[in-house]
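Chemist: need a structure here:
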Amino acid sequence: MKNRQHAFTAAVTSLAPAVWGSTYLVTTELLPPDRPLLATTMRALPGGLLLLALGRRLPVGIWWWRALVLGAANIGAFNFLLFVAAYRLPGGIAAMIMSAQPMFVVLLAALLLGDRIRTVHAVACVLGAGGVVLLVFRGTASLDAVGVLAAVGGALCMASGITLTKRWGRPEGVGLLTFTGWQLTAGGAVLLPFWLSLEDLPDGLTGSNIAGFAYLITLGAVLSYVVWFRGVERLPAVAVSFLALGSPVVATALGYLVKDETLSALQIAGMAVILLAVVLGQPRPPAPKFTDASPAPSRTAP
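Modeler: Prediction:
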């Protein structure tokens, strides 16, 4: 029963990275061009304020700075660094570096949560990174130092957000929607000054732009992050981190289905390797223990 519950929770949680994998397509096809900070701020801040209005509860005491740290790590700083890396590095290089995120979670979970580093997790980390390389990397490219640092910082932000969310939990009596609203609002507030100083407003919004923003706010932020934080509460931190590897798989699949992009044999192999890494990253059921008082497993006669 417990294994089935875990599998169901993992499947539901994986919907969040799947939605995030669709964000690239929505951004390129529906949103105003060349305004990534506008897209990210609009994705986080309105949804966060909506959840705050529904929950009618603000953080208290220590949770003011905890909500700010979690919102910055999970949403604000992570997305900002992600876009910096995307602009300064080829997509394959950026994705390859970002795929180190489960490795960081394995280390942080050992340091902050007391989780034991298992060999299967190390194998899953290598497979996950290798699968992402096969999925998105094309050719050789020079490395921009700022872009590399931004990609590493983004992976660390997401890993830190997962681990700290697991360590601190959720305040007693605070609902999941309100808890998500705190983080979305904090993340959007962190992004707001960068957007205002680095990008200008579009001349106008089309119907497609409005539809794209509505998708990002509802599915891309409110619903997906509620599902994500629910999974962080119920699953081991390392298991959740591997589920995030599903995002580039969905992004690649949507490019093939919607934009008529081609899939090579290496990309298909990369998808399979990533899925294998996700499965290996989930906790294994403990082996049954037999004592002198317990019946031994039956054996058939030769």
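Chemist: could you use CA atoms for every contact and neighbour count after this?
Modeler: Fine.
Chemist: what about the strands in the stretch 1-150 of the chain?
Modeler: Ranges of strands in the stretch 1-150 of the chain, per DSSP state E, counting those that start in this stretch: none exist.
Chemist: tell me which residue lies nearest the centroid of the protein.
Modeler: In the chain, the residue lying closest to the centroid (Cα atoms, centre = their mean) is Ala244, at 4.4 Å.
Chemist: find the nearest non-adjacent residue to that residue, please.
Modeler: Nearest residue to Ala244, sequence neighbours excluded (Cα to Cα, 6 or more residues apart in numbering): Pro17, at 5.3 Å.
Chemist: any idea how far that neighbour lies from Leu37?
Modeler: Using Cα to Cα, to the nearest Å, Pro17 is found at 20 Å from Leu37.
Chemist: Proceed likewise with the subsequent sequence, for comparison:
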Amino acid sequence: MRDIRPIVASAVAPMVWGTTYLVTTELLPAHRPLLAGAVRALPAGLLLCAAVAVLAGRLALPRGAWWWRSAVLGTLNIGLFFALLFVAAYRLPGGVASVLGGLAPFAVAALAFPLLGERPAPRAMVAAVIGVAGVALLVLRSAVTLDPLGLIAAVGGVVTMSLGTVLGRRWGTPEGYASRSTALLALTGWQLAAGGLLLLPAALVVEGLPPVLTGTNLAGFGYLTVVGTALAYFLWFRGVTSLAPVRLTLLGLLSPVVAAGLGWAVLGQALSAGQLAGAAGVLGAVLLGASARPARTDSAGDVRPSAAVAAGGRGAEDRDPVWPALSGRPLPRQEVGSPVR
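Modeler: From the prediction side, this is the model:
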């Protein structure tokens, strides 16, 4: 498979994110979701921007359309998403939040057609159904309390992250860098910094000054900043700019599998036969979805395999609107099977 490396790399990100629930509940200060999001995102973004400054000098900062694109993507993928994610984590049972998060492939599929012209492969949608069922078996319990605010936050997180994923796929990576990896570092750093700057004042206004952090708190924040955010989002955004959105979001189903495994291994939580079957279903759905390829519909209505979006952008910021239907301009095309650079 030509794009096996971005699939494998992108799969690492949700596996790392599967540790977030354990770290949040065991290591972080209680009832500080906005603080947790801000402290996780902003230092990671500044760290990556500093790395780009060393590698690419003045290109450490966005240029042209990437100023507003970074703000939009940082708001959707980081600022709003982190806030909603932690609110849902604090107010909902982990199982309910995980199942709602598993609906992301369907939200992405609904957005990918008008924004990218991609129809998800039937195999990918079957995989999504299997995956959500597997997550439900894995994490749901018979007695759950559904907090309305938690439900709204969870659904809002799915929508914002899905829109950010589709727009990130459409816009690709900024141009002008010597290597794709440096461009991805810049793209990731800009989004994390923008999202962190959005979360920080909100945390101060809503939650007040942070408490005195213990060594345990600092260890938890350090892990989430370096591993759970800087590294994981770098790998994830590589997939965003390389893979079809539905295929990518199916990889996110690995997160509750890892979370359940850590609950068993670290917290002593038992896994029933049904939960093991759910985990197997999720893994099968991920494998099935990884082999699915979307189709693109052109103006004549015929369906053909989707070409990869050019990774380097090559002037895309000057010709590629957010919603092509608003401008009447067609989507840029590549030859079928052209490799992603």
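Chemist: got a TM-score for the two of them?
Modeler: Remark: TM-score between the superposed chains equals 0.88 [TM-score structural alignment, normalised by the length of structure 1]; 283 aligned residues with a Cα RMSD of 1.9 Å.
Chemist: from what I can see the residue nearest to Ala244 of structure 1 touches Val249, true?
Modeler: No - counting by Cα atoms under 8 Å, Pro17 of structure 1 sits too far from Val249 to count as a contact (9.4 Å).
Chemist: what is the corresponding segment of structure 2 for the one helix or strand Pro193 of structure 1 maps to?
Modeler: Assigned by DSSP states H and E, Pro193 of structure 1 belongs to helix 176-198. Aligning helix 176-198 of structure 1 against structure 2 (TM-score structural alignment) gives residues 184-206.
Chemist: what sits against the closest residue to Trp182 of structure 1 other than its chain neighbours?
Modeler: What sits nearest to Trp182 of structure 1 in space, not counting adjacent residues and going by Cα to Cα, 6+ apart, is Ala67, at 6.0 Å. Ala67 of structure 1 is in contact with Pro59, Trp182, Gln183, Ala186, counting by Cα atoms under 8 Å, 6 or more residues apart in numbering.
Chemist: Ala86 of structure 1 versus Ala67 of structure 1, what's the distance?
Modeler: 27 Å.
Chemist: counterpart of Pro33 of structure 2 in structure 1?
Modeler: Looking across to structure 1 (by TM-score structural alignment), Pro33 of structure 2 lines up with Pro36.
Chemist: and that match, how far is that from Gly220 of structure 1?
Modeler: Using Cα to Cα, Pro36 of structure 1 is found at 14 Å from Gly220 of structure 1.
Chemist: ok, those two, which is more surrounded?
Modeler: Gly220 (26 against 20; other Cα atoms under 10 Å).
Chemist: tell me the counterpart of the more buried one in structure 2.
Modeler: Match for Gly220 of structure 1 (TM-score structural alignment): Gly228.
Chemist: surely that match touches Met15?
Modeler: No - with contact defined as Cα under 8 Å, Gly228 of structure 2 does not reach Met15; the gap is 9.5 Å.
Chemist: picking that back up, what does the residue nearest to Ala244 of structure 1 correspond to in structure 2?
Modeler: Under the alignment by TM-score structural alignment, Pro17 of structure 1 pairs with Pro14 in structure 2.
Chemist: relative to Ser291 of structure 2, how far out is that match?
Modeler: From Pro14 of structure 2 to Ser291 of structure 2 the distance is 18 Å (Cα to Cα).
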